[in-house]
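**Student:** Pasted the sequence and its predicted model underneath.
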Amino acid sequence: MAGSSRASVVTPTSQNQDGIPAELPSAIEIDAEDKTVTLPLFQGRGPDDEDVHYVLTETSGLDHALRLGLNWAPKLRNALETPAVQEVSMGMSEQFEPRNSQIRFAGTVDFSSDRNVAPGPDGFPLDAENTQPGSVGDDAYSPFVTTPSRNVVFNAPHVENSTGEHDGLVEIDKESMTVTLELVEGFYEERGELYLSTDAYPADVAALEGATHAPTLSGAPAAGDRDLESSAREPIFPIVNGPMGEDNPERQGLRSAVAGEGGPLNVTRSDQVCHDPQGPTDCSLFYSPLWDVHPIVWTEAAIEEGRRRRLTDREEIIELVLAGDLASAADGPVNSLLGNVRAANAAVNCPIISVEEEGSQSRPSDPYIA
């Protein structure tokens, strides 16, 4: 997939539609060179009967995922009956159908603010008092929605309404009902991946991500928990103090991102692939777009002895934590399944759009090809 100049655009229509492939099936176009994705755009109604435009990326129901071309995220069901899921009314319909113009959201987003990211003394952590996200959800808004039956969850982030547009929005076409959004680069098992960053909490994390601040996401179970029966989250590892330098091939980290050198190049714990829907053990049952933030720092000893480098795999991160080269940068709940790394009081809605094929092991900014 990556590492060739034959093409920079993936057209997921060429993928095997029997399962959940390594590219979001409903994506119209994925441009890995420009780091954008074009998705179908849907229209609903806000709480005051205003137009709301949104996209769909995940669902907890496998049948719905296959029918609509979405990522399957079964753990999202564990967020039902929490503030992290808002109920939508469907008019006369009982099934969630995105082309149903009668869909009404209980909450919505104010996109009118100017985003501002204020570096702290070391770049990151940020100066939270002077940092502001570009959009904020109201008390009822969550990107995760369910119908009155409350048996399935959909990831439906709002991207535009009368107050403005999401900070990640590149182009919106209301005639063709498509929207192009910016993508973020990261790693999964030494492979490059591209994902959206649509919603987050708290406010400073949302501002850094260019995401909507959605405080209701804090109600999703639970920081530091990735159990299939209880958690709606899955870990992500941002490296706080990775190597710096815009042209440094080892560059990575939150401080590098705040300095304007590029994205943070986070490492995720799971992917979204489901090769065989008839055998769910061949699927990423742990996958969730709601990433539980587990920030990591290189220790002074590792830096002084020249062991700091770019990290691309969560197993490598856990090994380095156990070896003492890395340490938790948060004081939240201990995740006993991840080398006792601590979770932060933060989560980000980051649907995976594309993951490189196994064996490619290329670095970000290499072109993806079909």
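**Tutor:** Good, I have the coordinates.
**Student:** make it CA atoms for all contacts and neighbour counts henceforth
**Tutor:** Will do.
**Student:** tell me which element residue 88 is part of?
**Tutor:** Following DSSP states H and E, one finds residue 88 within strand 85-89.
**Student:** which other helices and strands contact that strand?
**Tutor:** strand 104-105, strand 144-146 (3 or more C-alpha pairs under 8 Å, 6 or more residues apart in numbering; DSSP states H and E).
**Student:** again, only this time at 10 Å
**Tutor:** Where contact means 3 or more C-alpha pairs under 10 Å, 6 or more residues apart in numbering; DSSP states H and E, strand 85-89 is packed against strand 42-45, strand 104-105, strand 144-146, strand 153-155.
**Student:** Below is structure B, check it against A:
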Amino acid sequence: MAVGDRDFDVHNHINTSDRVLGVHIAPPSPPGKFLESWVDMLFIKGFDAGEPIIYLSTDAGQPLTAVLERATYVPALDRAAYNGGDDFLGSARERLFGFINGQTGRRNRQSQGFQHLMLDGHGSEDASADNKALIQSLRRGGDLLNVFGDFPTLRDPRHANAYSPLWDAQLGLWTDKAVKGGLNKRQIDENVVFNLAATRPDLLTGVDPATGEPAPYGSVGVDINCAVIGFTADPPTANLEDPVPNSQFPPR
């Protein structure tokens, strides 16, 4: 979270994580006691199985992803087993769902995605406790609002036990038809996203992150280490829909 033992930069983050808002170093502990040090962290809002959750991004395998997630760039993450693995044996990755061009607007309850983060969530600014506009924007939903797959509180043991903090991003691109019709709405459940991609490719496709052009929906080799912290209302327990035939929900 930080390097050194003093003079921590929590404004431009020269020697701290981009999500560190404060560093509190305890004085020397008296005999028989242990005084704790701690940091103030900027958590991230998202969704799993229809419920709001919070998580913390620490590392990402690509430079742009690291910037957007305010995480540390760690190229080795790209070599973690394995792209598209999800629940399959030998894979360290789970699936996360992001959207390039969801709706925008700070008070729009349908806003979500990368454009929303940059336009409404002060994504181009350093995060600090003194940046009140950024803090208030994120408090009111200015985050990416990604959708997560497996979660420790899900009732199905297969998916509860398959949780991993290393996420394999599936990036969605809403089509012009969806955008013009106002159908690029906020998504909050893995199965709903899979079903939409499988049944309505006229509304939602994948995207090639190298070109920004439409591509088949699925894993794109974007890896993020972001551990879930908890849920903010009710625990995620079950997906909102059953998977339709030919969706990418495992087993495939």
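**Tutor:** Structure received. Just so you know, these numbers come straight off a predicted model, no measurement behind them.
**Student:** so the strand holding residue 88 of the first structure matches what in the second structure?
**Tutor:** Strand 85-89 of the first structure lines up with nothing in the second structure when matched by TM-score structural alignment.
**Student:** same thing with stretch 304-314 of the first structure?
**Tutor:** Counting by TM-score structural alignment, stretch 304-314 of the first structure sits on residues 180-190 of the second structure.
**Student:** Compute the first-to-last residue distance for the matching stretch.
**Tutor:** Distance across stretch 180-190 of the second structure, first residue to last, is 24 Å (C-alpha to C-alpha, to the nearest Å).
**Student:** Next, the buried residues of that stretch.
**Tutor:** Buried residues in stretch 180-190 of the second structure, counted by 16 or more other C-alpha atoms under 10 Å: 183, 184, 185, 186, 187, 188, 189, 190.
**Student:** Stretch 347-354 of the first structure too?
**Tutor:** By 16+ other C-alpha under 10 Å, the buried positions in stretch 347-354 of the first structure come out as 347, 348, 349, 350, 351, 352, 353, 354.
**Student:** Out of these, which sit inside strands?
**Tutor:** Among these, the ones falling in strands (DSSP state E) are 347, 348, 349, 352, 353, 354.
**Student:** just curious, which of these is nearest to residue 327 of the first structure?
**Tutor:** Of all these, residue 327 of the first structure sits closest to residue 347, with 19.2 Å by C-alpha to C-alpha.
**Student:** Map that closest one across to the second structure for me.
**Tutor:** By TM-score structural alignment, residue 347 of the first structure lines up with residue 223.
**Student:** next one: residue 211 of the first structure
**Tutor:** Taking TM-score structural alignment, residue 211 of the first structure has residue 71 as its aligned residue in the second structure.
**Student:** And residue 229 of the first structure, by the same measure?
**Tutor:** Match for residue 229 of the first structure (TM-score structural alignment): residue 89.
**Student:** that's a strand at its match, yeah?
**Tutor:** No: under DSSP: H, G, I helix; E, B strand; the rest coil, residue 89 of the second structure falls outside any strand and is assigned coil.
**Student:** what about stretch 151-170 of the second structure, how long is it end to end?
**Tutor:** Terminal-residue distance, stretch 151-170 of the second structure (C-alpha to C-alpha): 17 Å.
**Student:** ok, and for that stretch, which residues are buried?
**Tutor:** 151-154, 159-160, 162-170.
**Student:** Mind checking which of the residues you listed are in helices?
**Tutor:** Per DSSP state H, helices hold the following members of these: 159, 160.
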